[in-house]
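Chemist: Structure for the following, please:
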Amino acid sequence: MMIQKQKTLTIYALPLVLLCIPLVGNIISKEVNWSATDFLIAGVLLFSTTFLINLVRHKIKKQSHRILICVFVLIVLALIWAELAVGIFGSPFAGN
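Modeler: Purely as a prediction, here's the structure:
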């Protein structure tokens, strides 16, 4: 069984693992073209999402509320990511 410190470390390691996917793609393929700014923005989004989910895990006692809030946070992450990538809402931050 994992102790609380190991769970927290695992949760915060997940964004690093996810950021390794485009990094490897950037290295081995010409089709993936992420700049340092792209990695920075993705890192901020992923780590802030991780922080919020970890905060919810520790502060919210009722399991159903925890799940609902975490799903909401993940949906917001997906919408922001999609807006930055392709511009589904047409904001000034929209991607190409």
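Chemist: CA only for contacts and neighbour counts going forward, please
Modeler: Noted.
Chemist: how deep is the nearest residue to P15 once chain neighbours are set aside tucked in, by neighbour count?
Modeler: Leaving aside its chain neighbours, P15 sits nearest to L46 (5.6 Å; criterion: CA to CA, 6 or more residues apart in numbering). Taking other CA atoms under 10 Å as the neighbour definition, L46 ends up with a count of 21.
Chemist: L46: helix or strand, and which one exactly?
Modeler: Element membership for L46, per DSSP states H and E: helix 36-59.
Chemist: if we can go back for a sec, the residue nearest to P15 reaches A13, doesn't it?
Modeler: No: proximity of L46 to A13 does not meet the contact threshold set by CA atoms under 8 Å, at 10.5 Å.
Chemist: Neighbours of T50, how many?
Modeler: Burial measure for T50: 21 neighbouring residues, criterion other CA under 10 Å.
Chemist: The one 3 residues further on too?
Modeler: By other CA under 10 Å, the residues close to I53 number 20.
Chemist: one more to put side by side:
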Amino acid sequence: MTQTIRNNWRIAPWVVIAIMLAVPLVAMQFTDEVRWTGWDFLAAGALLSGAALVYERGGRRITGRWQRIAAAGALVLAVALLWAAGAVGIFS
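Modeler: Coordinates of the predicted model:
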């Protein structure tokens, strides 16, 4: 039973990433305000997937609960900063 719950939690970040990428895809069907290209989806998918992989690999090495929470917070902050920088076009 515990193994099943653990496997479900390992799938959760990937489901969240899929939902986050589906939101602009659905929004593009209803409004012209959202205009993502294939490169936008690729960049967002790479950023979010990379962060999930880093956390999954690093989470195995971090044993303390609070250290794991701090690492997750730092990773979320880094992704948010990169996402915001990409949204205002600093890199382009």
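Chemist: follow-up on the earlier one: who touches the helix holding L46 of structure 1?
Modeler: When contacts are taken as CA atoms under 8 Å, 6 or more residues apart in numbering, the neighbours of helix 36-59 of structure 1 outside the stretch itself are T8, I11, Y12, P15, L16, L19, R66, I69, C70, V73, L74, L77.
Chemist: The next helix or strand after that helix against structure 2, how far on average?
Modeler: Next helix or strand after helix 36-59 of structure 1 toward the C-terminus (DSSP H and E): helix 63-86. Plainly put, helix 63-86 of structure 1 ends up 0.8 Å away from its match in structure 2 on average once the two are laid over each other (mean CA distance after the TM-score superposition for structure 1).
Chemist: Tell me which residue is most central in structure 1.
Modeler: When structure 1 is reduced to its mean C-alpha position, the closest residue under CA atoms, centre = their mean turns out to be L46, at 2.6 Å.
Chemist: quick one: what's aligned to it in structure 2?
Modeler: Structural correspondence for L46 of structure 1 with respect to structure 2 (TM-score structural alignment): L48.
Chemist: And its match, how far from T31 of structure 2?
Modeler: Noted for L48 of structure 2: a distance of 24 Å to T31 of structure 2, by CA to CA, to the nearest Å.
Chemist: next one: R68 of structure 2
Modeler: Here the distance between R68 of structure 2 and T31 of structure 2 works out to 39 Å (CA to CA).
Chemist: So which of the two has more stuff around it?
Modeler: In terms of neighbours (other CA under 10 Å), R68 is the more surrounded of R68 of structure 2 and T31; the figures are 17 against 9.
Chemist: Under the alignment, what does that one map to in structure 1?
Modeler: Structural alignment (TM-score structural alignment) places R68 of structure 2 against R66 in structure 1.
Chemist: Identify the residue of structure 2 aligned to I27 of structure 1.
Modeler: I27 of structure 1 maps onto Q29 of structure 2 when the alignment is built from TM-score structural alignment.
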